[in-house]
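>>> Structure, please.
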Amino acid sequence: MAEVKVLGSWQSPFTARVEVALKLKGVEYEFIQEDLSNKSPLLLKSNPVHKQIPVLLHNGNPIAESLVILEYIDDTFPGTPILPKDPYERALARFWAKFFDEKFSPAARKVRYTKGEEQEKAKEEVGELLKVLDNELKKKKFLGGETIGLADIAGNFVALWVGVLEEVLEVNLGVTEEKFPHFCRWKQDFLNCNVIKETFPPRDKLVAHYSERIKPAAASASE
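A predicted model of the protein is given here:
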C-alpha cells in the first residue's frame, strides 16, 4: 500500500482541505502535526520554497500548496471525483477555488488585521464577495454540483473559520439568511456532510485557539 502522510496543523483550513480530499477518496494517511513556531526539518525539506503547511508526502515525494495537492489527489487515487470530467466544468471549479484564495481570503485577513475605517471597508468587501458567491449558488446545491468538489473544499474556511473569527474579533459581517439565503443554505449543507463533520475541528476548540492568539496580541498592540 502506498505511504501517504500529511504535514499540517489541526487548526488550518488549508490542511483540512487535504484531509477532506483524502477521506473522500478513502485513502488512509498519517497526520503529522507541525509546530508552526518551530517548523520541523521534514517540513523545511519537503517545502523549501514556501516553508508552509500543508504538504502531502506520497511514497516520500512531497507535494505542496493545498490546491495543487487536491488536484494531485484527484489524479492519483480512485474513488469520489473532486474535479468534474467536463473541461468547462473543470475550468469553473478552478476559477471558484482561486476566487476563495485570491479574493475572499485576502479580504478576510484585512478584517482580522485592521481596525476602524479600514476594517469597515474590509467588511464591505467581504459582503460584496458574499453577494457574488450567493448568486453563483442560486441554482446549485454545491459549487461542484450535487456533490462537494474542488471549489467547495477550497471554500471550507468561509463555511467555518470566518464565523469563528467573527466571534473572536467581535465583528459582525452581516451574514444572514435574508441577505445571503443561497450561501447560508450551502454552508449548512456543506458542514452537514459526513466527511466534513469527520474532518473539521470542533468550533469551540477553534474559538478557544484563536481567542488565545488574537486577543492577547490585540491587547498588547493597544498598550
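>>> Please make it C-alpha for all contacts and neighbour counts, starting now.
Noted.
>>> looking at this, residue 32 is in a strand?
Yes. Assessed by DSSP: H, G, I helix; E, B strand; the rest coil, residue 32 belongs to a strand.
>>> Let's see this one next, to set against the first:
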Amino acid sequence: MAEEVKLFGVWASPFSRRVEIALKIKGVKYEYIEEDLTNKSPLLLKYNPVHKKIPVLVHNGNPIAESVVIIEYIDETWKHNPILPQHPYDRALARFWAKFIDEKCLPALWNSMWSKGKEREAAIGEACEHLKTLENELGDKKFFGGEEIGLVDIAANFIGFWLVSLQEPIGLELLTEEKFPKLCKWIHAYVNHTAIKESLPPKDKLIEALSARFGAASK
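Below is the predicted model:
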C-alpha cells in the first residue's frame, strides 16, 4: 500500500520549511497544501484543533503537529539518513539545542527585527548573546550535527536564511562575519546543501513579503 504523506504549511514559514527539509533529507514524497492563516481551512482545524497552526504532517490519515515533534516522527518512521544522533545522550543534547533555538533565540531575533527604540536595543543585545552561545556550540564543526545536517541545523533555519535575508532590507546589522565567523561559515555550507536549497522560499519573494510587513508595522 502506498504511503500518503501530506504537509499543511505556509510558504514563508520557517517552521513548515523545517518539515520540508526533513522530508527532503529522507527522500519522502509528499503532497504540500498551502494554508491561508487569515482563513484557515477546515482540514487544518480538524487536524490541529489544539493550536490551529501550521505545520501539520498527515501520514496515512494520522496528523502530527509542531515542527520539531514532526521532524522526530519523520526520523523514527523513515530510518535511513538519520537526522537525530543514535546515542541517547547526543539525542538529548540535540533536543536541548533545538529547544534553546525555539525558546530563546527566535523570540529575541524576532523582537530585534520588529520592535522599536529601547525595546529593540534590548532585543538586539539578547539576540547577540544567544548567537554567541550558538557560535560556541558550533565550534569547528561543519554543521551542528557534525558532518551532516541534523535536528539543530534544521531548527536553526530561521537564522541560516530568514535572518540573513532580511537583516539588510530592514536596516539591522546583527549576524555579520566579523561578529560571528563560525556561524557565517555554517550558513554558507547550510544554504548550499542540496536538501536545504530545495526547501527554502524564493529570497526575493520573502524579502518583499516581510519588508512590506515591516513597513506596515513601522507606520
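>>> Helices along the first structure, start to end?
Counting by DSSP state H, the first structure has these helices, from start to end: 13-25, 41-46, 66-76, 87-99, 105-113, 116-136, 150-154, 156-159, 161-169, 181-191, 194-199, 203-222.
>>> Identify each buried residue in the fourth one, please.
Pointing back at helix 87-99 of the first structure there. Buried positions in helix 87-99 of the first structure, judged by neighbour count with 16 or more other C-alpha atoms under 10 Å: 90, 92-94, 96-99.
>>> how big's the offset between it and the second structure?
Superposing on the second structure places helix 87-99 of the first structure at an average distance of 0.8 Å from its equivalents, by mean C-alpha distance after the TM-score superposition for the first structure.
>>> Show me what that helix is packed against.
With contacts taken as 3 or more C-alpha pairs under 8 Å, 6 or more residues apart in numbering; DSSP states H and E, helix 87-99 of the first structure sits against helix 150-154.
>>> Point out the most buried one among the helices of the first structure.
Most buried of the helices of the first structure by mean neighbour count (mean count of other C-alpha atoms under 10 Å) is helix 150-154; its value is a mean of 25.
>>> what sits up against that one?
The contact list for helix 150-154 of the first structure (C-alpha atoms under 8 Å, 6 or more residues apart in numbering) reads 14, 17, 20-21, 67, 70, 82-83, 93-94, 96-97, 100-101, 142-144, 190.
>>> out of the helices of the first structure, which comes closest to residue 6 of the first structure?
The closest of these to residue 6 of the first structure is helix 13-25. By C-alpha to C-alpha, the value is 7.9 Å.
>>> The closest residue to residue 64 of the first structure other than its chain neighbours and residue 67 of the first structure: what is the separation?
In this structure, residue 64 of the first structure finds its nearest non-sequential neighbour in residue 55, 4.7 Å apart by C-alpha to C-alpha, 6 or more residues apart in numbering. As judged by C-alpha to C-alpha, to the nearest Å, residue 55 of the first structure and residue 67 of the first structure stand 11 Å apart.
>>> cool, and residue 211 of the first structure?
Computed as C-alpha to C-alpha, the residue 211 of the first structure to residue 67 of the first structure distance reads 28 Å.
>>> cool, residue 141 of the first structure as well?
22 Å.
>>> before we move on, what about residue 218 of the first structure?
31 Å.
>>> now swap in residue 43 of the first structure and tell me
18 Å.
>>> now swap in residue 28 of the first structure and tell me
Where residue 67 of the first structure is concerned, residue 28 of the first structure sits at a distance of 20 Å (C-alpha to C-alpha).
>>> on that earlier part again, map the residue nearest to residue 64 of the first structure onto the second structure.
Taking TM-score structural alignment, the alignment pairs residue 55 of the first structure with residue 56 from the second structure.
>>> tell me the contacts of that match?
Residue 56 of the second structure neighbours (C-alpha under 8 Å, 6+ apart): 7-9, 44, 47-48, 63-67, 70.
>>> now the residues you listed as JSON lines including distance to residue 199 of the second structure?
Converted to JSON lines, those look like this (distance: C-alpha to C-alpha, whole Å):
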{"residue": "7", "distance to residue 199 of the second structure": "13"}
{"residue": "8", "distance to residue 199 of the second structure": "14"}
{"residue": "9", "distance to residue 199 of the second structure": "12"}
{"residue": "44", "distance to residue 199 of the second structure": "21"}
{"residue": "47", "distance to residue 199 of the second structure": "23"}
{"residue": "48", "distance to residue 199 of the second structure": "23"}
{"residue": "63", "distance to residue 199 of the second structure": "21"}
{"residue": "64", "distance to residue 199 of the second structure": "20"}
{"residue": "65", "distance to residue 199 of the second structure": "19"}
{"residue": "66", "distance to residue 199 of the second structure": "18"}
{"residue": "67", "distance to residue 199 of the second structure": "14"}
{"residue": "70", "distance to residue 199 of the second structure": "16"}
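>>> any idea what residue 114 of the second structure aligns with in the first structure?
Checking TM-score structural alignment: residue 114 of the second structure goes with residue 113.
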